[in-house]
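*Asks:* what follows is a predicted structure for the sequence shown.
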Amino acid sequence: MAFESLTDKLQNVFKKLRGKGRLTEEDVKVALKEVKMALLEADVNFKVVKQFTKAVQERAVGQDVMNGLNPGQMVIKIVNEELVSLMGSETTELPLKQGNEITVIMMAGLQGAGKTTTVAKLAGKLKSKGKRPLLVACDVYRPAAITQLQVNGEKQGVEVFSMGDKQNPVDIAKAAIEHAKANQQNVVLIDTAGRLHVDENMMQELADIKANVNVDCTLLTVDAMTGQDAVNVAKTFAEKVGIDGVILTKMDGDTRGGAALSIKAVTGKPILYVGMGEKLSDLEQFYPERMASRILGMGDVMSLIEKAEAALDQDQAAEMQKKLKKMEFDFNDYLTSMEQMNKMGGIGSVLNMLPGVGSKMKDLEGMIDEKALDRTKAIILSMTPKERSNPGILNPSRKNRIARGAGVDITEVNRLVKQFEQSRKLMKQMPGMMGGKMGKRGGFKLPF
């Protein structure tokens, strides 16, 4: 996950500050020197680092902080606020028109940044919000680009407009808008051609599309893994073509995160979305305050709640809650819980958003055995419907048959059945978790 190293380093700095009863100006300077090094190592633009540490220092050496009851926490609060400011303060929404009026969004970016996948992800997100998107295949140069868009469009249930790879992208874009008008589609997403590096032909083609089509928003897709190169690419596109916002991809990878902290300050353009995985659902809106919270190891509970609400069927959750209270929870429900967890990105994704856990993910990764979860699913699917509904009938001969069907040893089946029974007993003993204060407040139940 992005920022792991930066989070660790910042938490070490803050630990030292918390240990002091009072802070001197020298304490602040020493701490900020370490913060500066941590940011530079995270590949944050050096001018941005300089401005950031200066802003923090000016606020941190004020009388209110130095004479406060908990100056260490005040410095952390200031760092948090300045990080939010650095990334844009406000969450930027796509400028979508109302009703049947068409919004035209042009997607730009270099090859390898994940532009074609990202435009399909965005189409799916807009569709889930009630929009009627149309994907437009204007990358007529890269082999299989059109096919890739068509495959992803089909998975998202979104139509893809294509005229093949022999037509001019400007003509394709113009025809696509007419097609959208005729078919009551109100968002047109144009997937343009990328190159291996910034060149005049690409820039000219983008300019030609904008000159012939009324583009409402130009979004640039950049690869977070490339660090400052991503920032330089964004700056070039902003100057030569004009962009309205950025989508950062591969933020779930082993990236130092510098691009996320630098782009807004260097280009003046906001980050609108971040790609957090390879699935077509792995596109998150970018919230500066939530990202700052993740960077500082404070978790991202709001995003976790939103993921849970999107993944959980409320009626299904209420029914499961009743079953748990009555000890009627069976292997069908167990399977449903696993599927809901997968919809939320898996247990690793959930843990990463919990306060204090994200920075320890490296330690926890060895404990999270995704293959073991797959084996558990295989075991449950090897049971008959009757066995899943009535775990009490699982005698040794049935367990042996299930083990053979799942391709596992009988000991794994026995272990799962034992864990399942222990879970049911635990749930019975903890009624507060199954509908206490959280239930009365309309809270959600995480599926694990």
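*Replies:* Yes, it's here. These figures come from a predicted structure and were not determined experimentally.
*Asks:* C-alpha from now on. contacts and neighbour counts both.
*Replies:* Noted.
*Asks:* Provide a list of residues in contact with residue 85.
*Replies:* residue 288 (C-alpha atoms under 8 Å, 6 or more residues apart in numbering).
*Asks:* looking at this structure, which helix is longest?
*Replies:* With secondary structure taken from DSSP state H, the chain has its longest helix at helix 410-429.
*Asks:* check the offset of the next helix or strand along the chain from it from the chain's centre.
*Replies:* Where DSSP states H and E defines the elements, the next helix or strand beyond helix 410-429 is helix 437-440. Between the centre of helix 437-440 and the centre of its chain there are 28 Å (C-alpha atoms, centre = their mean, to the nearest Å).
*Asks:* likewise for stretch 161-168?
*Replies:* Taking mean C-alpha positions (C-alpha atoms, centre = their mean), stretch 161-168 and its chain are 32 Å apart.
*Asks:* may I see the buried residues of that stretch?
*Replies:* 161, 162, 163, 165 (16 or more other C-alpha atoms under 10 Å).
*Asks:* mind checking which of these land in helices?
*Replies:* Those of the buried residues of stretch 161-168 lying in helices (DSSP H): none at all.
*Asks:* tabulate those residues (JSON lines), appending distance to residue 247.
*Replies:* JSON lines is the format used below for the buried residues of stretch 161-168 (distance: C-alpha to C-alpha, whole Å):
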{"residue": "161", "distance to residue 247": "23"}
{"residue": "162", "distance to residue 247": "24"}
{"residue": "163", "distance to residue 247": "27"}
{"residue": "165", "distance to residue 247": "26"}
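*Asks:* from the residues you listed, pick the one nearest residue 142.
*Replies:* residue 165 (9.2 Å; C-alpha to C-alpha).
*Asks:* got another, please set it beside the one above:
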Amino acid sequence: MFESLKKKLSRTSDKLEEEIIEEAKQEDNLQEEEGKKRSFFSFGRKKEEKKVDESKQIESGESTEEKPKEEKKSWFWSRSKDDDKEESADDGSDDEVGEIEVEEPKEEKKSGFWSRGKDDDEEESADDGSDDEVCEIEVEEPKEEKKSHFWSRNKDKDDSPEGKGGLFSFVREKTISEKHVEDTLWELEMGLLEGDVAMEVASAVVDSVKEDLVGRKIKRSSDITEYTYNALRNAVAEIIDVPGKSMTEMIEEKKAQGEPLVVMFVGINGTGKTTTIGKLANYYLKKGYTPVIAASDTFRAGAIEQVTHHADNVGVKIIKHQKGSDPAAVAYDAVEHAKAQGKELVLIDTAGRMQTNTNLMDEMKKIKRVSNPDLVVFVGDALTGNDATQQAVKFNEAIDIDGVILTKADADSKGGASLSIGYVIKKPIMFLGVGQGYDDIKEYDAEWMLNQLFSEDEAAIEE
């Protein structure tokens, strides 16, 4: 999901880093250090938790690597205090030979291959020390692995997802200024608009990022990536988190009063409104509630049959009249049925209509007046991007909607509607349609949405 928007967010970080590093080069103000460079999405919450776990594994790995070193000391290099005193009395040229002579009996216990008699020891003492060099190499290898966790390098592993080599670090402290971010943020704003993000939302994101970045002090290029990531994430988090009660909470509140929750669905033709009603009926049926559907779309040919098909598939009651009958009367009968039967949820389907059709919009107002719904929910198609936002604005002006459901969110590569619609009309997104099956619907969660936009999956942003 939202791959196009992910690319634009990542490109903002790369662009800003290019600007500042180029200036630092001209000022002769940077120093190149080899090491792995962290990608934009590696600063995500999940990635950070993963890296903490990896660092613990590295530390535990070092402790396990030291064990063989300690074992070698215990059988090959260990010396008793008396032996140390004897060796200290010898001259420097006999130290290495003395060490081998002391350890020979222990080697016989450990391995027959390395065991040597006293005659062999005398011959070894006359050798050129090549065996000693082998022993030194065995001790030195773990020492190389004890380097810093972040900058440690392994020549045999060049396929790290973080990249390798050439991470520039600033020698003297630099500060991000407005001139550094001007071109970068202009490019970000244009990219958001191309991704069907509403103008006011794009401007809000850019202003927030600018305020967060300008004045930041940096010492190395990875600081730029981290600061940009956090600035963008914070800006988007404020945009997508519109407060509001969930439908489930409202059902419980109405149930405590002995009343059903009445929900009226509005939107234009083809957005998946009727299918969404079937999904919600199935969703709340599995939660232990008893929904009823009102077939108040009496204008469109086949509409009653379509909603009846969904009701039969999920196993809920449907209230319907003849085609061409008064849609408000159908809604009223469904509400009365729910009250009489003790059902907790009424889902009212209405005819799809363009927001510019005055007559049909007036008819929708009548349905609202007669059924007195607790919620009026606009159903929009996420793939239509900014059009869905504009439709929601018009419906909100005409009938005062309470929330939004976006369909086809799983197929949305741009993310413009998901980012914009709630912020523009100041009403929460309540559900997202994420597939074609009855189970393919999920309650909207701003944190989940944020993680989708700032996923650590680098494959999702490859060109």
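*Replies:* In hand now; what should we look at? Quick caveat, the model's predicted, so the values are computed rather than measured.
*Asks:* TM between them?
*Replies:* TM-score of the superposed chains, computed with TM-score structural alignment, normalised by the length of the first structure, equals 0.63; 303 aligned residues with a C-alpha RMSD of 2.3 Å.
*Asks:* on that earlier part again, which part of the second structure matches the longest helix of the first structure?
*Replies:* The alignment of helix 410-429 of the first structure onto the second structure (TM-score structural alignment) finds no residues at all.
*Asks:* in that helix, what counts as buried?
*Replies:* 410, 412, 413, 414, 417, 420, 421, 424, 427, 428.
*Asks:* stretch 261-271 of the first structure too?
*Replies:* Those would be 261, 262, 263, 264, 265, 266, 267, 269, 270, 271, for stretch 261-271 of the first structure by 16+ other C-alpha under 10 Å.
*Asks:* next step: these restricted to helices.
*Replies:* Reading helices off these with DSSP H, I get 261, 262, 263, 264, 265, 266, 267.
*Asks:* distance to residue 377 of the first structure added to the residues you listed, as TSV?
*Replies:* Formatted as TSV, these follow (distance: C-alpha to C-alpha, whole Å):
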residue	distance to residue 377 of the first structure
261	40
262	42
263	42
264	43
265	46
266	47
267	47
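*Asks:* for residue 407 of the second structure, which non-adjacent residue is closest in space?
*Replies:* residue 433 (4.2 Å; C-alpha to C-alpha, 6 or more residues apart in numbering).
*Asks:* would you mind finding the match for that neighbour in the first structure?
*Replies:* By TM-score structural alignment, residue 433 of the second structure lines up with residue 275.
*Asks:* for its match, the count of nearby residues, please.
*Replies:* 28 (other C-alpha atoms under 10 Å).
*Asks:* what do you get for residue 457 of the second structure?
*Replies:* Neighbours of residue 457 of the second structure (other C-alpha under 10 Å): 13.
*Asks:* measure it to residue 135 of the second structure for me?
*Replies:* 44 Å (C-alpha to C-alpha, to the nearest Å).
*Asks:* can you give me the strands for the first structure?
*Replies:* 103-109, 133-137, 159-161, 187-191, 217-223, 245-249, 271-275, 283-285 (DSSP state E).
*Asks:* looking at the second structure, which residue lies furthest from center?
*Replies:* residue 119 (68.8 Å; C-alpha atoms, centre = their mean).
*Asks:* tell me where the stretch 51-200 of the second structure has helices.
*Replies:* With DSSP state H, counting those that start in this stretch as the criterion, the stretch 51-200 of the second structure has helices at 81-89, 95-110, 118-125, 130-144, 178-194, 199-213.
*Asks:* which one of those helices lies closest to residue 51 of the second structure?
*Replies:* helix 130-144 (21.5 Å).
*Asks:* equivalent range in the first structure for that closest one?
*Replies:* Going by TM-score structural alignment, helix 130-144 of the second structure sits over no part of the first structure.
*Asks:* quick one: that helix to helix 95-110, angle?
*Replies:* Here helix 130-144 of the second structure runs at an angle of 80 degrees relative to helix 95-110 (axes from the mean of the first three to the mean of the last three C-alpha atoms, to 10 degrees).
*Asks:* buried stuff in helix 130-144 of the second structure?
*Replies:* Neighbour-count burial for helix 130-144 of the second structure [16+ other C-alpha under 10 Å]: residue 139.
*Asks:* any residues touching it, and which ones?
*Replies:* Counting by C-alpha under 8 Å, 6+ apart, 65, 66, 69, 96 sit against helix 130-144 of the second structure.
*Asks:* identify the residue of the first structure aligned to residue 25 of the second structure.
*Replies:* Residue 25 of the second structure maps onto nothing in the first structure, by TM-score structural alignment.
*Asks:* element containing residue 25 of the second structure?
*Replies:* helix 3-26.
*Asks:* helices or strands up against that helix?
*Replies:* In this structure, helix 3-26 of the second structure packs against helix 178-194, helix 221-240, with contacts taken as 3 or more C-alpha pairs under 8 Å, 6 or more residues apart in numbering; DSSP states H and E.
*Asks:* for residue 452 of the second structure, which of these is the nearest?
*Replies:* helix 221-240 (11.3 Å).
*Asks:* which ones are touching the closest residue to residue 444 of the second structure other than its chain neighbours?
*Replies:* Closest residue to residue 444 of the second structure apart from its sequence neighbours, by C-alpha to C-alpha, 6+ apart: residue 431 at 4.8 Å. Each residue near residue 431 of the second structure by C-alpha under 8 Å, 6+ apart is listed here: 404, 405, 406, 441, 442, 443, 444.
*Asks:* how about 6 Å then?
*Replies:* 405, 442, 443, 444 (C-alpha atoms under 6 Å, 6 or more residues apart in numbering).
*Asks:* can you find the partner of the first one in the first structure?
*Replies:* When the first structure is aligned by TM-score structural alignment, the residue opposite residue 405 of the second structure is residue 247.
*Asks:* circling back: with respect to residue 323 of the first structure, which of the buried residues of stretch 261-271 of the first structure is nearest?
*Replies:* For these, the nearest to residue 323 of the first structure is residue 271 (43.4 Å; C-alpha to C-alpha).
*Asks:* OK, contacts around the closest one?
*Replies:* Contact partners of residue 271 of the first structure, counting by C-alpha under 6 Å, 6+ apart, are 245, 246, 247.
*Asks:* my guess is the first one meets residue 270, correct?
*Replies:* Think residue 245 of the first structure. Yes - between residue 245 of the first structure and residue 270 a contact is recorded at 5.1 Å, counting by C-alpha atoms under 6 Å.
*Asks:* from the buried residues of stretch 161-168 of the first structure, pick the one nearest residue 334 of the first structure.
*Replies:* residue 161 (41.5 Å).
*Asks:* what does that closest one align to in the second structure?
*Replies:* Aligned partner of residue 161 of the first structure by TM-score structural alignment: residue 319.
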